[in-house]
Structures are given as structure tokens and as C-alpha cells.
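Participant: Sequence and predicted structure below; questions after.
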Amino acid sequence: MTPRLITLLAAAATLSGCTIIPRTVEPPAAALYEAGMVSAADPRASEAGAQMLRQGGTATDAAIATMLALTVVEPQSSGIGGGGFYVAANARGEVETIDGRETAPAAAHPQWFYKDGVLLKFPEVVPGATSVGVPGNIALAAKAHAAHGRLTWAALFAPAIKLAREGFAITPRLHAMLKSNAKVAGFSAEGRAMFFGADGQPLPVGTVVKNPALADSLQMFADQGAKAFYTGPNARAIVTKVTTAPVNPAPMTEADIAAYAAKDRAAVCGTYRAYRVCSMGPPSSGATTLLATLIQLERFDMKALGKDNPVSWHLIAESQRLAYADRARFAADADFVTVPVAGMIDRKYLTGRSALISQSGSIAKAVAGTPPGAEKLTFAPSSQLAENGTSHFAVVDRAGNAVSYTSTIESAFGSGIVAGGYYLNNELTDFDMNPQLNGRLVANRVEGGKRPRSSMTPALVFGPDGRLRLVVGAAGGATIPAQVIRAVIGVIDWDLPVQQALALPVLFAPGTETVYVEQGSWLEGMIPALKALGHADVQPRALPLKANAIELRGSQPWGAADPRSEGKAIRE
């Protein structure tokens, strides 16, 4: 049989529920590293992935098990009710990406968020059903497993099923999220019964919660394959919940769910100081924003300036402002609009953009440029800041395969709607809710079958020798590229170990005149210096930060988790 036919047969077997070992996977290679590593935002999820590595699984097997476990223990942030982006590489440095972003129902239209001719505001649609997109994570997992899995499909579900069936303890972070997002977390009867007491208050830290409905759903998907998510009882349950929601019911159909497909996308790669950096292209704005910011900074000696110099952070702010301005104007689902990806990271174009940056002063107003291939009709102005429904995880196996995977349900607890024991996303609010600006259509407007623009930036960084150096990503809405930028500069320019790089404070400059610095960090002490450099509006802000990474040095993987989170890296 041809490799293509083998791949198709493996995928079909996975979707039909057969537990075969995909034959496209090469036999275990000689170990490149002394051990594999998993870094995730919850140690129980990291351990689920590490179990797969100990059983001889690949980085892809471990990443899928981690995503499934996060569905159970981090219900506010991630899981099978949402979608994700998968960026993977093998030991030869070959990179591929899979788009598992949610899609709008076929009935969706540019006025989706209007009621009686009036544009609704975010609190009026979340919690609620008009925010729900067709979930993509299970389809993404099936596609990745068919190509790069070694363990059986069912084996990947075992840790998550055990956590859901036997119970998991509420952590301080989950408790805090339940308290601050009680309206959404307790929107459905299932959510209230699971996480709230008779007094209406969140259950205390340490309370062991069982989720038998989710355990049953996961067992069904494990036994019957990914098809069981997109057809049959599970699809009907999603449709019923969405179409009969007490707030803003929406016309999602079983056909919408059955039609969902995870898509292979071309990886978007560029170079920064001889390092190759790869991330996710449209519908993500991650790769273009990350690469544009870095390439615009290349002409400055960031190493000599150092992390303690206000000029370094001023330059990062200026470069971010330019990159985010382009992101806002051009980034969207490339299946629906022309996104000038090559132009947005073109070195000649970015050299011109970089020339706007000065070490001694600030750009008065950062506006989008005209990258090669840009269309003039597109304009999309929003940059959502307050988002907590996302999780990133990084995996490397002994053979040198790596996965950088960001998973999301958008806001904390998504839409608030629970189906089959899991929260459904509110991803459609990542579209620009107003389809026009100054009489012009925006690129990221709502359309049937379209995928909303994302900030998720799962990234891989390869050293000048071609070997993998860093697997990194983050959660936190529009701050995600800024967090990854900070980590890459920390490792490459400032020679920091990856854990110290993730501990660096974050500066976020989303293309406007306002620059946000992480509240409570030592960047607050630089506010006067940043203002002296021309930034009139610099504000301390409690940013939604959560990053995970693995650095490769020699034969050792070094895992890191954001010290602001409950994350942990676990060796095989």
C-alpha cells in the first residue's frame, strides 16, 4: 500500500472506533534525548501526558492525553468543547501544523450579534448560545493521531477517564475562577451541581469533584472513535443545548457538527538572528505577529541592552505596536479572505517598518502598513485582552519529536453551556462582532462555516545548527504573542534558562497608544522611563498570563511552567 492509502485507512479506523496502531508512524528511533518531557498548566495533565511517554507513546500521543486530561481538571480553560492549534516537528526539523479551530454554524451571518437591529455587547451574549462554535479538538486529535500516534486511540483517554470517574481536587486557581466567573460557570444546571454548593458559593479548595457524565462521554469517544463526537448522541446533545439555551439560542444543526474537519495548514516560519521560528498561520494571527515583532527588532542589539534596560522594553513595545496594527487589519480566516501572510513577514517590508522605530522616541500613532499582497478592503480593529479560557502544553519525546499545542474554550468556562459533562466554547466572540468599520467590511466578521481569528501562538524555535531549541506557547487572549515574544527574546537574546524566561514580566502593546505593563512586576518601576521615551499612556495591568515551555540543551529537555500558574513540567 502507498503511504497515502495507509494514512487514509488509519484515519478511517480511528474515526470508526477501531483501536489500531497507525502504520504511518516510523518505528521508535534511537533516543535523541535522555527522557521525554511534558509541560502543562496543571500537573495532573502533565502526568497524563508523561504516562503516554512511559508507555512508548510519541509526543503526539502525550499531547492528546494532556489535552483530554485538561478537559477534566481545567474546565475553565480548555478541552473537548473547544478547539486548538497543533504545531509539531520531528527530529529532522520538519514542521507541520493542524488547525482545529472552531467554526461558525452554516446559518451564521455578519449581523449574528445584532438583536432588533442593535449590536449586542459581550456580557449580553456570554453566557449564551450565539457564542458557541462547532468544537474542533477531537477532530484535531484524531487527525494528529492517525499521522503520528503509536499507542492506541483508546489508551490516550485512560488518564482523563480515571480523573473524571474517580474525582479530582479543586485547586486554588480553579476556585478563584469559579468565584470570579460564577455567572458563567454556574449558568447551566450541570455546572452548578458540579462546582457550587447549596448556598450558591463555589465548593472549597480541595473538594474532590467527580464528573461521571464526562467520564461516560470520554469512554464513548475512546471506544467508538472521533466520529462519536461529531454524530449521534453527542452531536444531538450539543445541538439541543445550543438551540434551546435560555439566553440567545442559536440555529446550530447536527449537519454543522458532522461537517466539521480539522485542517492541515502550512507552517509559517521565519528567522530571527539565525534561529528558525515556526508557528501557526491563519486563522491564527500568532505566527505573523510573533515573527514581525522579532524581525523588526533584529537591527537592535537586544543582548547588549539587556533585560534591565528600559530601552529594551521600549523597543519591544514599539515593535509590538506595529505588528499588532498589521494583525488587526489583515488577520482572519484565510479560507474566506485574503491574508497576506508572506507579505506580513517579508523581510524587506519589515525592514521598512523597523525604520519607524527609534531607540530615543516613540511612534506617535502605530498604523497598519501595506504588506505585499494586501487587500485594501479588510480592516479588523479588535484586540481582546481579558481572556482566561485557554491552555498551552509542550511535549518532547526521546526520539526528538515535539508538539506545541494550544487549546481553548475562549473565555473562562466558555459559553457556560455544558453538554456531555464538558463546557462548550464561546469562540464566536473572537470574531469582530461589528462587521463594518467606517463603512468597510472587516476581515474578521462572522460568516457561516468561518473560523474566528485567534491569538494562539504555539511555537517551535530551532537553533543555528538546525536542532530544536525551544517549544513554547501561552494562554491569555491577545497577550499570547507578547508572552511568546518575551520568552523567545529571553532565551535567545538574554541567554536565560527557559524557566527564568517565562518568569520575566510581560509588556503588552496592542497597536494603540496605550502600553500595558504587568502589574506587580518590576516593569512598573520603568513606567517613568518609558514615558520619558515618548509613551504617553503606560498603565500597570493585571494581565491574564500563563505560559508553558520546554528548552532543549544537549541531550536534556528542560521543562518550564509560568510561575504565575499552577503548571508543572514532568519528565518521562
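Facilitator: Received it, and whenever you're ready, just let me know what you need.

Participant: drop to CA atoms for contacts and neighbour counts, all remaining ones
Facilitator: Noted.

Participant: Work out for me the element the residue lying closest to Ala443 once chain neighbours are set aside sits within.
Facilitator: The shortest distance from Ala443 to any non-neighbouring residue, by CA to CA, 6 or more residues apart in numbering, is to Thr378 (4.8 Å). For Thr378, there is no host helix or strand (DSSP states H and E).

Participant: List of residues touching stretch 362-379?
Facilitator: Stretch 362-379 is contacted from outside by 318, 321-323, 325-326, 328-330, 338-340, 342-344, 346, 349, 353, 356-357, 437, 440-443, 511-513, 533-535, using CA atoms under 8 Å, 6 or more residues apart in numbering.

Participant: how long is that stretch from one end to the other?
Facilitator: End-to-end distance for stretch 362-379, by CA to CA, to the nearest Å: 24 Å.

Participant: just the buried members of the contacts of stretch 362-379?
Facilitator: 318, 321-323, 325-326, 328-330, 338-340, 342-344, 346, 349, 353, 357, 441-443, 511-513, 533, 535 (16 or more other CA atoms under 10 Å).

Participant: Restricted to strands, list those.
Facilitator: Cross-referencing these against strands under DSSP state E gives Leu441.

Participant: mind listing which of the buried ones among the contacts of stretch 362-379 are in helices?
Facilitator: 318, 321-323, 325-326, 328-330, 342-344, 349, 353 (DSSP state H).

Participant: Of the residues you listed, which is the nearest to Gly559?
Facilitator: Ala323 (28.9 Å; CA to CA).

Participant: let's bring in a second one:
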Amino acid sequence: MKKYLLALLLLFAFPNALFAKGGVVTAADPRAAEAGREILRKGGSAADSAIAMMLALSVVEPQSSGIGGGGFMIHNDGRTNDVATIDGRETAPSSASPRLFLDASGKPMPFIDAVAGGRSVGVPGNIALAARASARWGKLRWSALFQPAIRLAENGYQVTPRLAEALSRLKPLWSDFPAAQAIYWQDGRPKQVGDTVKNPALAALLRKVAAKGPKAFYAGENAAAIIAAAGKSKRNPTVITRRDIAAYRAIDRAAICTTYRQYRLCGMGPPSSGATTVFQILRMLERFDLKALGKDNPQSWHLIAEAMRLGYADREKYLGDPGFVAVPVAGLLDKTYIASRSALISPDRSLGNYDAGIPPGAEPRTAALSSEVAGTTHFVAVDGNGDIASMTSTVEGPFGSQLIANGYVLNNELTDFTFAPEKDGAPVANRVEPGKRPLSSMSPTIVYGPDGKPVFAVGAAGGKTIIMQVAKTLIAHLDWGLSAQDAIAAPNIYFAGDAVLVEPGTALAAMQSQLAGFGHAVVTGRMSSKANAAERTATGWQGAADPRSEGVALGE
């Protein structure tokens, strides 16, 4: 009876969380989480479960992610606690050039003019990533992982408030995108909450890839569909070739790892800026006793804001695709360099100016802002053997390029490149180049305890705010001792121009005047927030989902 009452209490206290003795999954959509749980219950691994969730999200959360986009996965081997990552980031086609997003006068195009249509489409990476993860860590047959997504596409699913909101917002744009309308509109209007979406074209493609493997995606009829969608687009038509698509490869990359207090943290390296920037922020803060200061102290948030601005300054200058630019990862995380950056942080006064530093090994380069729209999705799977798969997946902005190929949304990932290829006469690290992968803020992370075993896995969605959602969640969990659920729910902080941006209606917003007392300009503003996490507790793994989202955690 006591156990029953405790379970009931936990359910009411943490409606988005799940305590489980076996495996656990968490995703931003309940139907995707159910797909992941189904695979675990059939004996699948964490990687199998994550792949099934990625495929299901392609169907039910098309505004955020899918097989027409790309992602990053970080994986823990439950036997050895070895960590590995796979880069499934999209690539620019061979027709792309550094001038891709410049207008006739040589100036960067307005973002809104560049995002819709073929110009923004990169070669998708998620199917190649899934195939690589399945080969390395999978237990079930490849075809089994597709079955939940196929059922959802064939039988239909109901539109949720988040999807309805995205559809309504894009209504003025979709007069130029009849293929998207054909799936997501009815009776001459965007589908609304409770309407049913069926996607037979996507179901047919998923069946083909399930039966024939990734070549069915990267060659043949599907390659032709991508080429046609991008090349015949009413807006920004562009050339993608069969060779561009067939040449795509997901890349095994070494995880970027560092220490923070008594923990070891591992994440995704370039072309993700996630691990380097999150870890810089944390390590700049390490000399401050955040635990003693606590979550309700404005000084804690002042310190976080200062480290944030310094970390992002380095991000904009040095991060890019390591296949094209030398990224000084070791220098950015160098102990002496971090100490010099941390020394710029005053406990009681804002710095005011936040220029990039000069880390060891850095080449002469100029800083330039890149665009990254708030979109994306994250999901975590932990299986009964201790394997963990933490994956962030994206089509970039809401419904990506707005283009459809075989029922799925094609990404607008190329707008994550910096539009201006040069600044002050120096090349920009994140400039467009053929075959290059654009810089990303996706930050899938796994944390290891003093015993060397994983204790936490986290990631988020929301463009450049991803880095701060993950950093904040890690601070809230590791320093302030909050549960995974409460750590995700803690207030978000970011920046808007020269001002610190705080989440309205939160305890942090109530500190606005105190933060201003440190010299910050402070504004409140809505931020996209969609994080998912899992933590190891004394009674098993606990999943958590952002209460601001439609996400859930489910136990095996």
C-alpha cells in the first residue's frame, strides 16, 4: 500500500516524469515515446528505440524533425561505459557556393527570403545515421524499427496543439507549397487540433526503406523525389544531384569530453557547437560555489549570464565543420584558457563587452553571427542493459524548407550557415561550401558520475537556445540537486542583442530588477523550450520531459 501511495504521489508531483526499474524512453511527442517503448519491450536496444522514435517523429512531429533532416546521436555502451557519437548532419550540395545566400548586390539575403524553397535544402542525414547506429548497437532487425512509424502514417494520427499552431502560423506561406497543403490542410484551411493526418506516401517510402535498407532512400525514386522537390520549387529552386545524395555518409566522431566538479561530461563535437560551448560555460562557472548560492539567488543567474555571453562569443568565431576549418576544440577547453575567460567574470558586475578570446591553436578568423531557427526535437532511450542513446534531430525551422518529398519534410538546414562568407576581409568559419555541414547548436549530452557510470542524459530543441537549455539543466541538476524533471522545468535564460533574456512568468523573471543591479539590461521574452532527459536514481532510471512541451517519459 505504501509503494502504491508513493507511486501515486510521484505521478501527481511529476506528470511529465517516469520512474522505471528497467528501460525508459522520453520524447517530445507521446506517440513517438510509445514507439520507443514498443521497441524496448520487443528486446530492442537503446539505439533501436531511439531510431524508432526518430522515425515516428518524422510522422507525428513533421514541423520539427524527420528523415528529411539530420541529427546527432551520443551513445553509452552499458557493458563498458564507452561513449561514442554519430554525426548525421546534412551536407550542402555540390551546387552550393559561398555566395549561396548573397543577393545580386553581394549582400546577405534576408533570412525570410532564403529559408523557403530549394536553396536552403541540405542532403538529409538521419537515415544514414540510423543505419550506422543500427549496425553498431542494434539488436532487432532493421525493418522492425520502422513498424510503429508505418502504422502512424497509414492509420493516421491526431493533430496536437503544437502542430496546429505551426500550421496556422505558416498559412500565408503555403500558397506556394501545394504538396504540404495536400497533407496538412483540409477544407481549404490548415488542419486543426483533433483533425486526423494520414500520410500514405510516407508510409510507402518507410516500407521500402525498411525492406531494402538505406540505399532505398539515397538512390532511385526517393533521390529523384528530393531532386525534383528542390529543383522545381516555386521559391528558390536549386540543383541537387544524384551524386550529392548517394555520396552522403554519417560519420563516427570521437565524443568531446570534459570534467565539471566530480563529473565527467561527454557530448557532440563539431560541426555541433553543443559540447564545446556548454562545457565552456560550465567550466567558467566552476570556480564559483553555485550550490551554496542556490537557484533563487540573482547572483547565480548573473554568473550564468556572464559565462553564457563569453561562451557564445567563442562559438561564433571558431566553430564550424572540422572537414573544412581547423576548429580549436582542445584550445577552447584548455584549462588555462578557461581560467583566463572565467577571470573576466566579476561576481558583482557585468562585463559589458563580450569578445571572443584567442584559444591555443586558433587560426586568425573573424566572428560572424549565424542564423538558427527555434525548431528541432530531442529524445533519450535507456535499455535494461544500461545502453543509452541520446539523440537530437531536426529539419531546422518549422516545416524546414516547406518542401515535401515522398510525404516527408525537407530541411532548410543550409540557412544554418553564416550568410556572409567573409567579414573584415577574413573568411568566416561557418561559410557555405559544397559538401560542408552547417554549424549546429544541438547538444546531446551524457554525464558520468565519480564511479564512471552514466548518471544523466539530456538534450533539447530550440535553435541557439539549445545550448543554454542544456547548460541550465546541467547546473540545476548537478549543482542545485534538482531532479531531472525539476531541472528541465527551471527557468530559461538567453540573450537578445545586448540584453539578457529571461523567461516570463518564472522566478527568474521576478529577479529582473536584481539582475539589472549587476549592470545587465534585462528583458523578458518567450523562448522555445523542449528538453528531454533521463537520470539514474537509487530505484532505477527516471525519464523527464519539458512541462512546456507535449513530451512524456515512458517505462519499459
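Facilitator: In hand now; what should we look at? In this text, all values refer to a predicted model and were calculated from it rather than measured experimentally.

Participant: What would you report as the TM-score here?
Facilitator: The TM-score (TM-score structural alignment, normalised by the length of the second structure) is 0.94; 535 aligned residues with a CA RMSD of 1.2 Å.

Participant: just to revisit the earlier point, the residue nearest to Ala443 of the first structure and Thr338 of the first structure, how far apart?
Facilitator: 9 Å.

Participant: swap in Leu297 of the first structure?
Facilitator: Distance of Leu297 of the first structure to Thr338 of the first structure, computed by CA to CA: 27 Å.

Participant: Check for me that Gly352 of the second structure belongs to a strand.
Facilitator: No: Gly352 of the second structure sits outside any strand when classified using DSSP: H, G, I helix; E, B strand; the rest coil, being coil.

Participant: Can you report how many residues neighbour the aligned partner of it in the first structure?
Facilitator: Using TM-score structural alignment to pair residues, one finds that Gly352 of the second structure aligns to Ala364 in the first structure. Residues lying near Ala364 of the first structure (other CA atoms under 10 Å) number 11.

Participant: again, but for Ala13 of the second structure
Facilitator: 11.

Participant: what's the answer for Thr506 of the second structure, then?
Facilitator: 14.

Participant: The first structure: which residue goes with that one?
Facilitator: Per TM-score structural alignment, Thr506 of the second structure is aligned with Ser521.

Participant: so who does its match touch?
Facilitator: Pro505.

Participant: Please apply the same query to Lys234 of the second structure.
Facilitator: Lys234 of the second structure sits in contact with Gly117, Asp176, Phe177, where contact means CA under 8 Å, 6+ apart.

Participant: The last one -> the first structure?
Facilitator: It refers to Phe177 of the second structure. Per TM-score structural alignment, Phe177 of the second structure is aligned with Ser188.

Participant: For its match, give me its contacts.
Facilitator: Gly416, Ile417, Val418.

Participant: which of those residues does the second structure keep?
Facilitator: With the contact criterion set to both residues aligned by TM-score structural alignment, their matches' CA atoms under 8 Å, these that also touch in the second structure are Gly416, Ile417.

Participant: Report the separation between the nearest residue to Ser393 of the second structure once chain neighbours are set aside and Arg89 of the second structure.
Facilitator: Nearest non-adjacent residue to Ser393 of the second structure, counting by CA to CA, 6+ apart: Gly71, 4.1 Å away. As for Gly71 of the second structure, its distance to Arg89 of the second structure is 5 Å (criterion: CA to CA).

Participant: Which residues are in contact with each of these two?
Facilitator: When contacts are counted by CA under 8 Å, 6+ apart, Gly71 of the second structure and Arg89 have Gly125, Asn126 as shared neighbours.

Participant: Which positions in the first structure sit opposite stretch 41-59 of the second structure in the alignment?
Facilitator: Using TM-score structural alignment, stretch 41-59 of the second structure pairs with 54-72 in the first structure.

Participant: Buried ones in the matching stretch, by neighbour count?
Facilitator: Neighbour-count burial for stretch 54-72 of the first structure flags 56-72 (criterion: 16+ other CA under 10 Å).

Participant: For burial, what's the neighbour tally of the counterpart of Val123 of the second structure in the first structure?
Facilitator: Aligning on TM-score structural alignment places Val123 of the second structure opposite Val134 in the first structure. Residues within reach of Val134 of the first structure, counting by other CA under 10 Å, total 32.
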